[in-house]
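Asker: Task: produce atomic coordinates for the following.
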Amino acid sequence: MTDQRYNILIIGNLHSHPSSQVFLQKFSGLVHQFAHELYIIGGDYVQQTSNVHQLCPYKRFSKFDIYHFVVSQIVTLIYILKNLKEFKKIDIVIVLGNAILIAGLFKIMKKPIILYRGGSPYLALQSRLKKRLYYIFVEKCLLELANVIVVESNASIEFQKLEGYRDKVIVLSQYVEDVFFNKIFKKSKTLAYIGSFTYIKGVDILINAFGCLVPKLKKMGFKFIFYGDGEYKEEIKKYAEQYKIVISTEKWIPHSVLPRVFETLGFIILPSRGEGIPNIVLEGMASCVVPIATAVGGIVEILEDQVNGYIVMNLDEKTLCHTILDAISTDPKSLLKMRYNGYKKVFSEFRVEAAIHRYKKLFNIVSNVKTQK
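Answerer: Below is the predicted model:
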């Protein structure tokens, strides 16, 4: 617990999604340590308590589109203006998503704004034009509004094009719950992808790599499991039906069940096009699962190739296939050492106590911004 307490508003994702909900639950649990009253606006659910209040004045939606993006914010703005007396009590605003209109209102109210950027939202858009428009009209505006911009790694500053905002940027990583720390040095022949089946996560490249992977996995007695949902779901199902011996699919895993799932895995794959420091990789390392991930964002700051995991240097199907095959062909003694190195890395740097200490510094900085207005 901490001494200084604030009335904090978190503006989360406007739409609901299983992965962002897990993040919001973890993040709000951390921020709650510093809150007198904690308010959360967004489509994802969190557990409410006597001083944790969830507000969703619009009808929840599960897929992002321009109509819902605008309407949900207008409805929320009307709600805030009707209850302006209560919202004037807010000390600090934290923006997790892209609610530019809501953030703008609190800027007009002269509230200090923390913009949290775990990844680059506009990278999820496949169209170059859409990326450009999103960056100009949403992302850049949010960057200008923010008093402080939080990223998860030093590498994310360049990756997310934040060089022009270095004076605002603070590097703060997330944490791994104690339940994930499990020194079971397993010899499982199961690989898994856990998360959204989306373009930003590189799932299309993983699918294309199966032509190279499947014969080798089958020959060596390995299995590959997809846990999650998303735009590539049908393609994955097609491959799973074609290669039943090797590939299978499962639904989203409740976060509470994830530690038990990790106990059954040998390797976790993340062929992402954009990341901060991905929780799924940290949680896997804490559970002694060997990660195989692309060299994007903060991944290069937590993984050392063939020391505590494997780094996919180029995101193409050939490189991904060869890296996975190199990993599963590694001798057991070397894999055992990698598992321990990964566990040790996360245990020493990403436990909740360290995160609380880092966020205490953040809120002290933001509190000074508020005082100096």
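Asker: contacts and neighbour counts: CA atoms only from here.
Answerer: Fine.
Asker: residues in contact with the residue located most distally from the centre of the chain?
Answerer: Taking C-alpha atoms, centre = their mean as the measure, the residue most remote from the mean C-alpha position of the chain is residue 219, 34.2 Å away. Shown in contact with residue 219 (C-alpha atoms under 8 Å, 6 or more residues apart in numbering): no residues.
Asker: hang on, it is in a strand, isn't it?
Answerer: No. Counting by DSSP: H, G, I helix; E, B strand; the rest coil, residue 219 is not found in a strand; it is helix.
Asker: How much space separates it from residue 326?
Answerer: 14 Å (C-alpha to C-alpha, to the nearest Å).
Asker: what about the strands in the stretch 201-350 of the chain?
Answerer: Using DSSP state E, counting those that start in this stretch, the strands of the stretch 201-350 of the chain run over 223-229, 247-250, 267-270, 290-294, 310-312.
Asker: Single out the most deeply packed of these.
Answerer: Burial of the strands of the stretch 201-350 of the chain is given as mean neighbour count (mean count of other C-alpha atoms under 10 Å); strand 290-294 ranks first at a mean of 28.
Asker: Burial check on residue 150, number of neighbours?
Answerer: Applying other C-alpha atoms under 10 Å, we find 21 residues neighbouring residue 150.
Asker: Determine whether the claim that it is in a helix is correct.
Answerer: No. Using three-state DSSP, the secondary structure at residue 150 is strand, not a helix.
Asker: so what's residue 359 up against?
Answerer: Applying C-alpha under 8 Å, 6+ apart to residue 359 gives the contacts 31, 172.
Asker: I'd like the distance between it and residue 294.
Answerer: Residue 359 sits 28 Å away from residue 294, going by C-alpha to C-alpha.
Asker: Next: residue 217.
Answerer: Using C-alpha to C-alpha, residue 217 is found at 20 Å from residue 294.
Asker: this one next, for a side-by-side:
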Amino acid sequence: MLRNDMTLSLFFTRNISLEIWLKAGLFDREKTIYEQYLKRDYIKEIYWFTYGSHDLEIAQGLYQLNRLNKKIIIVSKPKIFFGKIGNLIYSFLMPVLHAKFIKRTSFIKTNQFDGSWSAIIAAKLFKKRLIMRAGYILSQLNDKAINHNKIKSIIYKIIERSACKNADHIIVSSEHNKKYLIDLYHIQPNRITTVYNYIDISLFNSKNSDRYKDRLLFVGRLSPEKNLLNLVKALEGMTLTLDIYGEGSLKDSLYQLGSQLHVDINFMGSIPNAKMPDVYNKYKFFILPSIHEGMPKVLLESMACGCICIGTNVGGISELIQNEKTGYLIQGTSETDIRKTLEKIMKSDIKLDEMAILSTMKNHSVETIIEKEYKILKSIV
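Answerer: Okay, here's the model as predicted:
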């Protein structure tokens, strides 16, 4: 058992702020585990080191609305640092500028590898325990990207190697990410733990409502790795509508391709995560045709809400979907592969294993995840 006067510092991903979390609809989901730490008296106080110059004022409003626990203290960026260059400079100076908070902290934790050097500097300067958490692996994503950048790959691997070397413990969100880091950086297996992404199963659950049977739901970024252009091509001539929740660089391209191929696509924009259960419960089918994934939260959320989930057989997705048991795996990422699976599903009498789905959800509940993280904290005291 940890002393109940322990404190935790969370270093946000570089360039990410509380304001961005709110605008992207991620705030309610991201804060959950930290408020649970406080609720259970595992941690006395939490400091969030963000890249927003106005985050402190934003937090005051959230406190007044009871949307954020007052024991989560926002350490915001000084206004003198602006733009991406300013953020980069700030990332190196952050530990010195906010030394009074770091001195009071018991543990330092990162949100991703990007910006992790701030946490490393803080831990070294003030002799604090460091947990390196990564929901995705920068070099792995870059190496799998269509437009692979060799210079970025070198930089990412330098960042990751330093992070893994200096961490007291490393947390990743999937088994394939764990294997990747162990193999590439020769990490001792007892220094790295898979802690899956969590969902609030009291919020994300099936309401057994009437659902669209002739529509596919996609939720996420409209970016190349999500493979949405091939999905649209696969839908040509099929009587399925594609409803997309999310924003991204491919929106115009998807709109043009949909018009050209006469595929019915509805762009629904982004909405707060707390409102997504109602969305998921409107659909029978959810699809995630990605070229690669970490541990997709949207797949967990849709499965918990009773959707029949369809995803490509790639890392992350294949850790969640057992083919024809908890969902359907597409054996490839091409438009032909996607169409073949969709046609099979539309013709079949679908009977998934509800007990297997419930077991998957239990493994990803907030309660399960926080106990795993707390065990790690206790192990490095």
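Asker: Got a TM-score for the two of them?
Answerer: After superposition, the two chains reach a TM-score of 0.83 (TM-score structural alignment, normalised by the length of the first structure), with 351 aligned residues with a C-alpha RMSD of 3.0 Å.
Asker: Residues touching stretch 8-23 of the second structure, excluding its own?
Answerer: Residues outside stretch 8-23 of the second structure that contact it (C-alpha under 8 Å, 6+ apart) are 27, 43, 45-52, 54-55, 58, 84, 87-88, 91, 102, 105-116, 118-119, 272.
Asker: Recalculate using a threshold of 6 Å.
Answerer: Contact partners of stretch 8-23 of the second structure, identified using C-alpha atoms under 6 Å, 6 or more residues apart in numbering, comprise 27, 46-52, 55, 105-112, 114-115.
Asker: What of stretch 321-334 of the second structure?
Answerer: For stretch 321-334 of the second structure, using C-alpha under 6 Å, 6+ apart, the contacting residues are 308-313, 341, 352-353, 357.
Asker: export those residues to CSV and tack on distance to residue 16 of the second structure?
Answerer: Putting the contacts of stretch 321-334 of the second structure into CSV (distance: C-alpha to C-alpha, whole Å) gives the following:
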residue, distance to residue 16 of the second structure
308, 33
309, 30
310, 31
311, 28
312, 29
313, 30
341, 37
352, 39
353, 39
357, 33
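Asker: nearest to residue 175 of the first structure, of the strands of the stretch 201-350 of the first structure?
Answerer: Set against residue 175 of the first structure and scored by C-alpha to C-alpha, the strands of the stretch 201-350 of the first structure come closest in strand 290-294, at 17.1 Å.
Asker: so where is the closest one in the second structure?
Answerer: Counting by TM-score structural alignment, strand 290-294 of the first structure lines up with residues 308-312 of the second structure.
Asker: now what about that stretch, what contacts it?
Answerer: Contact partners of stretch 308-312 of the second structure, identified using C-alpha under 6 Å, 6+ apart, comprise 284-289, 327-330.
Asker: mean shift between that stretch and the first structure?
Answerer: Mean deviation of stretch 308-312 of the second structure relative to the first structure after superposition (mean C-alpha distance after the TM-score superposition for the first structure): 1.5 Å.
Asker: biggest strand in the second structure by residues?
Answerer: Across the second structure, the longest stretch assigned as strand under DSSP state E is strand 212-219.
Asker: Run through the neighbouring helices and strands of it.
Answerer: When contacts are defined as 3 or more C-alpha pairs under 6 Å, 6 or more residues apart in numbering; DSSP states H and E, strand 212-219 of the second structure sits against strand 241-245, strand 283-288.
Asker: Dump those into JSON lines; add distance to residue 189 of the second structure as well.
Answerer: Converted to JSON lines, these look like this (distance: least, C-alpha to C-alpha, whole Å):
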{"stretch": "strand 241-245", "distance to residue 189 of the second structure": "38"}
{"stretch": "strand 283-288", "distance to residue 189 of the second structure": "30"}
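Asker: separation between residue 223 of the second structure and residue 253 of the second structure?
Answerer: Relative to residue 253 of the second structure, and taking C-alpha to C-alpha, residue 223 of the second structure is found at 10 Å.
Asker: now residue 222 of the second structure
Answerer: 10 Å.
Asker: which one of those two has more residues nearby?
Answerer: Between residue 222 of the second structure and residue 253, residue 222 has the larger neighbour count (other C-alpha under 10 Å), namely 22 against 13.
Asker: Please identify the helix or strand for the more buried one.
Answerer: Residue 222 of the second structure belongs to no helix or strand when elements are defined using DSSP states H and E.
Asker: Which residue in the first structure aligns with it?
Answerer: Residue 222 of the second structure maps onto residue 197 in the first structure, by TM-score structural alignment.
Asker: Quick check: that match touching residue 227?
Answerer: No. Judged on C-alpha atoms under 6 Å, residue 197 of the first structure makes no contact with residue 227 at a distance of 8.9 Å.
Asker: outside of the biggest helix by length in the second structure, which residues touch it?
Answerer: Longest helix in the second structure, counting residues (DSSP state H): helix 150-166. The contact list for helix 150-166 of the second structure (C-alpha under 6 Å, 6+ apart) reads residue 139.
Asker: With the first structure overlaid, report how far that helix is off on average.
Answerer: Relative to the first structure, helix 150-166 of the second structure is 2.1 Å off (mean C-alpha distance after the TM-score superposition for the first structure).
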